[in-house]
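Enquirer: Predicted model and sequence follow; I will ask about them next.
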Amino acid sequence: MAKSTITTADRDGTSQSGRQQQALQPGYVAMDEHTLQDWLRFAQAYAKELKYYGPDDTAAGDWQGFLNPDELDESDLAAWLQQMADFADRPEAYADAGDDNLQRPHLILFLVFLQLLRQVQGRLNDITRRHLDFYYRRYLQLQRKPAEPDSVHLLIEPSSRVAQVLLPAGTAVDAGKDSQGNALVYRTDGDLVANHARIERLSSVYLHRQITGIREAREQYAGPKNEAVVEMLKIPFGVPAPGDDMPAYPPLNQAVDFPFLQLLQSMLAFIDSGLFLSLEEFRSLVQLKQRREQADGEWQEINDILDAAGKQRSGAGFTLAPADPRDFDANLTKAVGVLDFKGLPEIKNVYELYDQRTRQDAQQFIADNLYMSYDQFVRMMQIKVRIDNEWREINTLLERAGQRKRNDPKYSLGLTDPASPHSPPTSPPPWVRRTIPRSRPSAPSAIWTSCMPLCWNWKAISSCPANSLRT
């Protein structure tokens, strides 16, 4: 096999070790930062303040001669102190210097003392590292991760005499020596086939993204300002994607343009100024009215229960055949006859019977006089009470509109029961049957006749006078 040339490539990057902040290292700030030269300067300054007493016990100057026997001036003294500090660190370098001032026993003894002081100083400055070790290892019980082998990336270039070369997994690679002189040997972690393929060209794809929001759609449109409003609305309402044309407006299948938006605006304004309702109230009113007009299935279920009760009472030949499928009172009487509630305390009508349906005597009355099962009665009354409640809510909205138009919070529709519709009772009293005989209001019927065509006929709203609402 031909010999391969293995070269290493320098890669610029930021490793985790390179991201460490020096200020977080234990030795970044020492508790005692004095150097040996600092102590020598301190001793020289302190010696100037100490009096020297001679053999006759009289003051004879100070102790500056202890470190400065030649009485050097300030400019030369700094170099002499630095020389003493070097001598304390490397005494072998001054073995042949022949400087008697450095060989004085009392000076050497003082330098030994400073060297011993540096031992204590080192332990003092190590307290930050020992504190971190205590916190992470003993208090938090953190353990060091096991050693991981180093890894490098290799660039393999085969010899020109071969087309390709295989380096099997585990091939040893010599990477020289480390900082301590030990040999660095790496091994490949997989098979590698190296050849003479070269990168011919490096290309990048640039994607220019321009985000057009609602504001940008309006500001960037070069046409009339009115059409710019429509362009702005295409961003949130466009179909199938933002910015596409908006779908036709149901139920008229009307294309959405600026004149149509103006028409919708006039409709919304009329709801407030002409119908004296908020948009939420008007929407609720329309939904309730539409639900009541499309309630034939609910009434059919009620009448099927009544028809079965009539057959149970009168025989299989009975047929309800109601004249008005929504006249609940008349159809109930036709099916089961006139009901007498005298034997039931606190029960005077079928609605109170429904409220007290859990009573034993009430359940017996249902079986004996209504000719239907308990479940059938509950189902029938659930539908009927829901119908009554929805009409009561309709009356509440109409009455609220009338109060706003007259600016009179005491205005009422004038129903038989003055408490309706503000605080409907738990069970509808007898007046409910008179007020809502056919699932439509009797007292406000004229109001509804004048008002509700405006709700269903959108073309009429834009031109309907404000006083058309007769509440």
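Expert: That came through fine.

Enquirer: From here on, just use CA atoms for contacts and neighbour counts.
Expert: Fine.

Enquirer: contacting residues around the host helix or strand of residue 78?
Expert: In the assignment (DSSP states H and E), residue 78 maps to helix 74-89. Residues outside helix 74-89 that contact it (C-alpha atoms under 8 Å, 6 or more residues apart in numbering): 36-37, 40-41, 68, 93-94, 102, 111-112, 115.

Enquirer: Check it against this one:
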Amino acid sequence: MNKNNKIIDQFFRDGVSQGRRLLRELEPDYVSVDERDVSDLLTFVQKYATKLNYYDESNRINGDWSSFFGGDVEQMVAYINNPESFADEPSTQRQLAQPHLVLLFTFLQLLRYPQQQFKALTQRYLDFYYKEVLQLTTKEEVPDKIHGIFELAQGEEAHLINKGTLLSAGQDSQGVNINYATDEDIVVNQAQVASIKTLFVEKNYIGLEVV
């Protein structure tokens, strides 16, 4: 009788799939060149405006540009997302609708497009490296395979399922029907698997001193 408990550790253990082994940090969209949102950019503009000298009509320094972009950042973001939400606050709406602020808000909205391109920069570099430098090609699509279980209707002794018979597997996330086709003729009968057993052979290696 085998009393080696190590065998149990070898047979009964939780595995880790390839997908679970993938580190999130290695995915192309994990980090971007510019990850700032509108709130971050507005805060940056307000702080940067304090570093810029304002010159009056006499070409003399008269403070900075912070007063041009002052205000509550959360209010600005809310106005950018939905200007009509300030319809009941005419004074705040007039303040946020000033031409120089609207011009800034428009610029920040347009800035989202190059930011999206920045996010795709890593993937584009990987595509260039694998396809152009290494000259790797994409493998052809491989049909999905499943194992089907058939059960005879009551009173039936056997039934032939022809090759190419479609088996419905429901629908995918897009609502498209999923069908699988049998790859050979199958005769379903009353035969059943009575039991399944596993044989394990333990090898004990002995040295000359034991002999």
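Expert: That came in fine, so what should we check first? Nothing here was measured: the structure is a model prediction, and the numbers come from that model.

Enquirer: And the TM-score between them?
Expert: Here the superposed chains carry a TM-score of 0.69, computed using TM-score structural alignment, normalised by the length of the second structure; 192 aligned residues with a C-alpha RMSD of 3.6 Å.

Enquirer: Export the contacts of helix 74-89 of the first structure as TSV, with columns for secondary structure.
Expert: Shown next, in TSV, are these (DSSP: H, G, I helix; E, B strand; the rest coil):
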residue	secondary structure
36	helix
37	helix
40	helix
41	helix
68	coil
93	helix
94	helix
102	helix
111	helix
112	helix
115	helix
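
Enquirer: which of those count as buried?
Expert: The neighbour count (16 or more other C-alpha atoms under 10 Å) marks 36-37, 40-41, 68, 102, 111 as buried among the contacts of helix 74-89 of the first structure.

Enquirer: tell me the two of the contacts of helix 74-89 of the first structure that are most distant?
Expert: With C-alpha to C-alpha as the measure, no two of these lie farther apart than 41 and 93, at 22.3 Å.

Enquirer: on that earlier part again, any chance of the buried ones among the contacts of helix 74-89 of the first structure in CSV with distance to residue 330 of the first structure as columns?
Expert: Shown next, in CSV, are those (distance: C-alpha to C-alpha, whole Å):
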residue, distance to residue 330 of the first structure
36, 116
37, 118
40, 120
41, 120
68, 131
102, 132
111, 123
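
Enquirer: quick one: which of those is nearest residue 60 of the first structure?
Expert: Ranked by distance to residue 60 of the first structure (C-alpha to C-alpha), those are led by residue 68 at 16.1 Å.

Enquirer: got a list of what the closest one touches?
Expert: Residue 68 of the first structure makes contact with 44, 77, according to C-alpha under 8 Å, 6+ apart.

Enquirer: Would you state the strands of the second structure in chain order?
Expert: Assigned by DSSP state E, the strands in the second structure fall at 53-55, 61-64, 158-161, 166-171, 177-181, 186-189.

Enquirer: Can you tell me how far residue 148 of the second structure is from residue 184 of the second structure?
Expert: 12 Å (C-alpha to C-alpha, to the nearest Å).

Enquirer: Around residue 69 of the second structure, how many other residues sit close by?
Expert: 19 (other C-alpha atoms under 10 Å).

Enquirer: So what does it match up with in the first structure?
Expert: Matched by TM-score structural alignment, residue 69 of the second structure corresponds to residue 66 in the first structure.

Enquirer: Residue for residue, what is the longest helix the first structure has?
Expert: helix 374-406 (DSSP state H).

Enquirer: whereabouts in the second structure does the helix or strand just after that helix align?
Expert: Later in the chain than helix 374-406 of the first structure, the nearest helix or strand by DSSP H and E is helix 430-435. Here helix 430-435 of the first structure fails to align to any part of the second structure, judged by TM-score structural alignment.

Enquirer: Quick check: which element contains the closest residue to residue 378 of the first structure other than its chain neighbours?
Expert: Spatial nearest neighbour of residue 378 of the first structure, excluding adjacent residues (C-alpha to C-alpha, 6 or more residues apart in numbering): residue 354 at 7.1 Å. Element membership of residue 354 of the first structure [criterion: DSSP H and E] is helix 350-355.
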